[in-house]
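Participant: structural data only, the sequence is not supplied:
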């Protein structure tokens, strides 16, 4: 039920994000050519934004979705002559789908001839479904209303006032050397490695779930069933392996709905991480999870579900019966695994990359960790003797997870505070809350206090003492960070930035640097001092932005370069502060869509998209004072790469000055 609530939350935010996304990557037009009194040629043209591609009607099965035309009233008012023809396409092998895909770049042209069956028909409707991809894929529909007499279908134009037109034009830059930006508009060193991090988090989560009272006692019971209740040992091992495979499959299948609804561009991550009320919603949900782990209530899926699955496994038998057994395990263990999966979902919203892909990677890791013991103990049943006995230690595991859930909950509340500019959860307050949580966890682990579902008081086990000491050490680390004896680099991205402090600071920029938060002001100063510009598209709730600032910008070789050799312009694309009324306006894209620019974040988010064809953060661009691009854009990179990138930009700036 809790996963369902989270899923619905993401579903509705996906819908609202789709309505707020930036410019449509493909703009469509159509033409009509009359061939005879009854025959016409329809031409559909799509202008595709740089870096994006649209799939052909005839791309290979098993790969991405093909384009598909639906001609309304065909067979009644008119008939099609031959197949829909296409302009030149590109073919490329997909490592993901292992097929050769066919697609268009920059422009797609489709041509279809028709013959009228009813001479009175002068208008037809055609719907085009297509998939357009860059870093993510967006399914889209385009409705063509076609007049055969050549008059066309004219949509009502939205007119803008002169002030909106002028302010909209001021957002567009006359950039020089724009070709230096690579095809995707970014160079990012994380890429696929981030999926392995999420996979690892999922795997660790699965290992922790194994130690909970909902799962651990099931291991010897299930393994014994497979090894003793079957006619021969090899069949028992085979069924146990199949059981493990089905566990992985079930958790993989749980992630698929997020792919179906992930029909927006890469801005989805920014929207999830910066939507105030969604972050508050996550906070409430994770607090709810935590107190269930503390034993104040038990949350389970309806028992009838488990009974039905168990009954189905007995009736059908064979491989299908094993599948229902695995599904029964997933249902009955939900009270322990649900909050862990919720934490995994929360981690994916804070990680860089595609939410659905991250979640799938984490779910597979989680399922694999759950499945391994069932397969391994079935193959080596003697190992069962080495398993510790079930007992109160499993309750301790749940309580520790509850404290971790609470810590993650306050990260989401901090995001809401930062984006909403509430000024409540400053850096020191956030750290104090974490100190309190981990001190309480330490006291619990050393038996100072107990929760309702704890058993009789016993001597502390060595493992509990070790975890207690680690919790105490982490509490001390947090306290040292609170008084600035350490920079808390291990937590980069989690606490609010250092300048978001209860103590007044000289600068409201990262690391005390001088920065401008208005592009025009920053450019004017750069021209005055003749220094290149480091343009920083960032966000209050951007985890990787904080990691870059605290781990990379703080490096002793990089910090002085930014401080002394560049003019830093930091533009916060998630800033929800309203612009002064005189600066609010409507921006009209080339496609005719109009977007209201009412907040600082909307202004700089639109500015980033129309000038750099990018929508994610962090995003760094080097510019000369006369707006010449000095190097390719970068996102999340390591210290060495960032230093070379900054120095290369300086060299190019100095060369251009000496010409």
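Facilitator: Happy to help now that I have it. Please read these numbers as outputs of a predicted model, since none were measured by experiment. Residues are numbered from 1 along each chain as shown.
Participant: alpha carbons only for contacts and neighbour counts from here, please
Facilitator: Fine.
Participant: SS state for the closest residue to residue 527 other than its chain neighbours?
Facilitator: Leaving out its chain neighbours, the residue that sits closest to residue 527 by Cα to Cα, 6 or more residues apart in numbering is residue 625, at 5.1 Å. Three-state call for residue 625 (DSSP: H, G, I helix; E, B strand; the rest coil): coil.
Participant: how about the contacts made by residue 625?
Facilitator: Taking Cα atoms under 8 Å, 6 or more residues apart in numbering, we find residue 625 in contact with 523-524, 526-527, 530-533.
Participant: and stretch 387-402, which residues are buried?
Facilitator: Under the neighbour-count criterion of 16 or more other Cα atoms under 10 Å, stretch 387-402 has 393-402 buried.
Participant: just the helices in the stretch 101-250 of the chain please.
Facilitator: All helices of the stretch 101-250 of the chain, identified by DSSP state H, counting those that start in this stretch, fall at 162-171, 193-210, 218-228, 233-260.
Participant: please compare the first structure with the one that follows:
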């Protein structure tokens, strides 16, 4: 409604006649027009505003009127530039229901430009401004104006001593195609090295273990003796021999498995792209799709229905795989992988999702390790067929594995449903509801294994063995251990996977408790910098996410530590969420990319009130002393504190 009213006022202004209440001029600060190549040049862009009129600051929050946008036209003598805005007047606009930022009478914007080292000839610097002028009763349509100033270059020209006043703030959105450098830097910052939160080897071993675990699913285990016997028959060997000639067929079969799953890894890598972790990991649509897939898999494993590939496709694949030779065996491996996906999918899914939390080809490496774990027993049993006779027989235990896996898959599904809830900020899946559902979902397999939940795989007169009782006890203990979380208790590492308690800001209760009033902000960097100037403190900028597990872990387990809270008392803390669907998240992610050349989260930076970078910390850490040392960084220690990133 407010936008409609604004449009109507603009049209009325057009009808009433042309008005031009704002005049713009561009001039060098202190009339310094001669610059040494590579030095900084400072310009003031002055808006002279007629009485009764006002225009809106570049940092007016989104969802309101049209803001003032300033940019310099492309010029080979300029390497980069920053725009700073003066302190505006903030007040609530009743039409937009937000605090707008306005200027009246006069506004002087400052432009800090870094000149090219190769600049030599004199040049005209042109600034373009798009803005909207309004009174209390009408607004003019947005207009674009330009203003220009001359600059010349002389080697050895003295550098000016001008510095940006403290009451000026950097305009966050970069108007240039070039990355905007950090205030006080002579050039754009170097790219922050991306570091995986976990080493690659443990991930590969985990993926290999997942592949071995997939062998014990009902879709795979019964096929082991049948498939290996096929290899032996092809080579004329028997299951009683110590060594077999069927290893070549088995090797080709394993290659078919590896090709399919590694191809899946390549597909995920291509979709994720260079910054896939944020776009895929936090997208509500991706998380919602994953939740639906896991829900379907879970119900299928619990016996609600059976997932099958189209019969026509299976018939064609089976016919092709029976042609004999190595080509037929390769197709047999592909067919086996596809037909077993109903059971393997719930295991592959979390592995793929975990793999996109690192850049590069980790999904490919993860799927390669998974496929190797799944395929290795087929090859080894074909090489040593006598061990086939020692495999446990298929039976009721496989049905029990399927049922238990179904409950676990439904629990994992809730995690991705929670991601959707947090990113969209609907807050209906609260911590209490989430944990209540998890308590039930992890108690049900325990009750089932104890024979107290009538489902297939366990009969009333079945004897309760030691192994079944032990596994049931583990599920029951885990379920009970979640109960303190319903009443505000901490759950350790599990806090990273569940929503924060009601009344706190996504794990920031510890941060808010440590911070003095007016020392914690969410998505308000300018306000945090203003508070830093008033209180003479440094600013801890926390680029974080609603659906970022590692971010939640840091907030739940690192920030509450006494020594960390003590350090936070001397700082202004601002959380900048980058993975939401709102304008704040888009602006925060763009700021992180432009200022630090990364979009990874969590990412921490300590700034002074003038936005000079003191130190950066680009990842999760479980070492409190390491994080405390970062928080204790002081001005002048930038080179030393960033050295740890190399």
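Facilitator: On my side now, so go ahead. Small disclaimer: the values here were computed from a predicted structure and weren't measured.
Participant: just to revisit the earlier point, the residue nearest to residue 527 of structure 1 maps to what in structure 2?
Facilitator: Per TM-score structural alignment, the equivalent position to residue 625 of structure 1 in structure 2 is residue 609.
Participant: now swap in residue 290 of structure 1 and tell me
Facilitator: Using TM-score structural alignment to pair residues, one finds that residue 290 of structure 1 aligns to residue 298 in structure 2.
Participant: same question for residue 566 of structure 1.
Facilitator: By TM-score structural alignment, residue 566 of structure 1 lines up with residue 571 in structure 2.
Participant: what's the answer for residue 248 of structure 1, then?
Facilitator: By TM-score structural alignment, residue 248 of structure 1 lines up with residue 258.
Participant: same question for residue 538 of structure 1.
Facilitator: Per TM-score structural alignment, the equivalent position to residue 538 of structure 1 in structure 2 is residue 544.
Participant: run a quick neighbour tally on that match.
Facilitator: Applying other Cα atoms under 10 Å, we find 26 residues neighbouring residue 544 of structure 2.
Participant: that one and residue 564 of structure 2: what is the separation?
Facilitator: Distance, residue 544 of structure 2 to residue 564 of structure 2, using Cα to Cα, to the nearest Å: 18 Å.
Participant: quick one: contacts for residue 114 of structure 2?
Facilitator: Here residue 114 of structure 2 is in contact with 38-41, 78-81, 186-187 (Cα under 8 Å, 6+ apart).
Participant: element containing the aligned partner of residue 361 of structure 2 in structure 1?
Facilitator: Residue pairing (TM-score structural alignment): residue 361 of structure 2 is matched to residue 357 of structure 1. Following DSSP states H and E, one finds residue 357 of structure 1 within helix 355-379.
Participant: that helix: how far from the chain's middle?
Facilitator: When C-alpha coordinates are averaged (Cα atoms, centre = their mean, to the nearest Å), helix 355-379 of structure 1 and its chain have centres 21 Å apart.
Participant: tell me the mean distance between the helix or strand just after that helix and structure 2 once they are aligned.
Facilitator: Per DSSP H and E, helix 355-379 of structure 1 leads on to helix 392-420 as the next helix or strand towards the C-terminus. By mean Cα distance after the TM-score superposition for structure 1, the fitted helix 392-420 of structure 1 averages 1.1 Å away from its aligned residues in structure 2.
Participant: tell me what angle helix 392-420 of structure 1 forms with helix 193-210.
Facilitator: For helix 392-420 of structure 1 against helix 193-210, the angle by axes from the mean of the first three to the mean of the last three Cα atoms, to 10 degrees is 140 degrees.
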